[in-house]
Every structure is written in structure tokens, then in C-alpha cells.
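Asker: Return atomic coordinates for the entry below.
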Amino acid sequence: IEAQADQAFKNLYAVVKAAGMGAENVLKITMFYLKREDIGTIIAARDKYFGEGFRPNSTALVVASLAGPQILVEVEAIAAKVR
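Answerer: The predicted structure follows:
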């Protein structure tokens, strides 16, 4: 779970940067995961990329399954760029 959570937030951070934004532009993050006890690991991964200074609103949802049996965590986000 640690490697998947870190990779998920690393990928999200890269997408935000590629769009010309920073962590401060991320308004909301939703985290989907399978085991309630994994929340600490997932929050630590989130904070590694999106915890410095400004932390976006977050929702964490324990779900029965994800897109495939090998997937332990999924992350989605809403970001906005001021023009």
C-alpha cells in the first residue's frame, strides 16, 4: 500500500505541475482504499506531496473493491487555476 499510495500522489502531483499549477491549486482530493487500517499510510503519502503550507480538503473512502485486484488505492482530485 505504501508504494501504491506514494505513486498515486506522485502521479497526481506531476499532472498538476504539467498543467502549470502547484499543490496550492488542488482544492479537493478523494482517496479510495480497501482497508481502514491503511489510512495513516495514505495520509502520509498525501502530505508528502500536498501537505506543505496548504493542505487541500480531503475525503477518504473505504470501498469493497477498486478497478483491479492488484489496486489497493485510487486518488482523484479537483484543481483550479486562477486566470
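
Asker: CA only for contacts and neighbour counts going forward, please
Answerer: Will do.

Asker: now the helices: where do they sit in the protein?
Answerer: 2-18, 39-50 (DSSP state H).

Asker: For Ser58, find the nearest of these.
Answerer: helix 39-50 (9.4 Å; CA to CA).

Asker: which residues are in contact with stretch 67-78?
Answerer: Stretch 67-78 has contacts (CA atoms under 8 Å, 6 or more residues apart in numbering) with 1, 4-5, 8-9, 12, 26-34, 66.

Asker: Please give the structure of this sequence too, so both can be compared:
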Amino acid sequence: MKSSVMPSQLPPGPAERTVYSYGVRAGDTLHISGMVAFDAEATIVGEGDVEKQTEQVFQNMRAVVEQAGGTMADIVSTTTYLVDVADAPVVNAARARHFTGDVLPTHTVVGVAALARPQFLVEISAVAYLG
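Answerer: Predicted coordinates for the structure are as follows:
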């Protein structure tokens, strides 16, 4: 059994236009799409500021996992896409604030030439175990 997870805190427009779900729960596993720095109105938060964008990304990720009935402690794996890998320490500092459980999720960092919009500096996808 699988179901789409579409929290009201995230804008429906981007997902509708590009044909995706913010999260998909398949049994006890939740796959979270790459989160970017959109607010509820699809405005980009923190344009030019990777720290503000990263905070918004984690707020959006939290909205998806909580809508599915979990917490940030249920996230087991993340993949971070950065336009500038020199920004990794900023992301790591945010991870330390948002992932505080006994078992920290795995983490892969990928440097990319660009993300879906030129204003995006960071995108993070995740997998959670909700069993």
C-alpha cells in the first residue's frame, strides 16, 4: 500500500506542475522528495543565503515527515545537493540542530551545476522509517 503525503504547509503548485508528491509512504517507509526553500506560497525563502534556505528546507522536510505520522528522528537517510560544496559546513550545522536522535541519518553530499531554479542553493531528499 502506498500513499501520497502533501502537507498544507507546502505549496501545491510546484508539485502539480512537475507531477510529483512531496512524500510517498510505502508501508513503513517514507520517501521525501528533494526539499527546496519554498514557503507555503511558493516564494523562495533566503534567496542568496544558503543558511536561510537550509533552514526552510528542514522545515519543509519536517512538515512532510510529521504529516506522515513521524518525526525527524525517523529519518534514516538524506542526500544533499549543493550548488557550491563549500556551503557543506552550513548544512552540517543545520543538520546538527534538526537531527538530534541517538541514531543519526546517513548523509551524502553531491555538488551540482544547478538546481531546478537558479535561486536554489540547496536541495535535500530523505528516506524515513516509520515502523
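
Asker: Got a TM-score for the pair?
Answerer: The TM-score (TM-score structural alignment, normalised by the length of the first structure) is 0.89; 82 aligned residues with a CA RMSD of 1.2 Å.

Asker: Spatially central residue in the second structure, please.
Answerer: Met35 (3.3 Å; CA atoms, centre = their mean).

Asker: Would you reformat the helices of the first structure as TSV and include mean neighbour count and distance to Thr59 of the first structure?
Answerer: Formatted as TSV, the helices of the first structure follow (neighbours: other CA atoms under 10 Å; distance: least, CA to CA, whole Å):
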stretch	mean neighbour count	distance to Thr59 of the first structure
helix 2-18	17	14
helix 39-50	18	10
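
Asker: now the ones you listed in CSV, with distance to Glu74 of the first structure?
Answerer: Putting those into CSV (distance: least, CA to CA, whole Å) gives the following:
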stretch, distance to Glu74 of the first structure
helix 2-18, 7
helix 39-50, 10
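
Asker: So which of those helices is nearest Lys81 of the first structure?
Answerer: helix 2-18 (9.9 Å).

Asker: Quick one: the residues in the second structure that that closest one pairs up with.
Answerer: Using TM-score structural alignment, the residues of the second structure aligned to helix 2-18 of the first structure are 51-67.

Asker: Ser77 of the second structure and Glu16 of the second structure: what is the separation?
Answerer: Remark: distance between Ser77 of the second structure and Glu16 of the second structure (CA to CA, to the nearest Å) = 25 Å.

Asker: Of those two, give the one with the bigger neighbour count.
Answerer: Ser77 (16 against 10; other CA atoms under 10 Å).

Asker: Where do the strands of the second structure begin and end?
Answerer: 2-5, 23-26, 29-35, 75-82, 106-111, 122-129 (DSSP state E).
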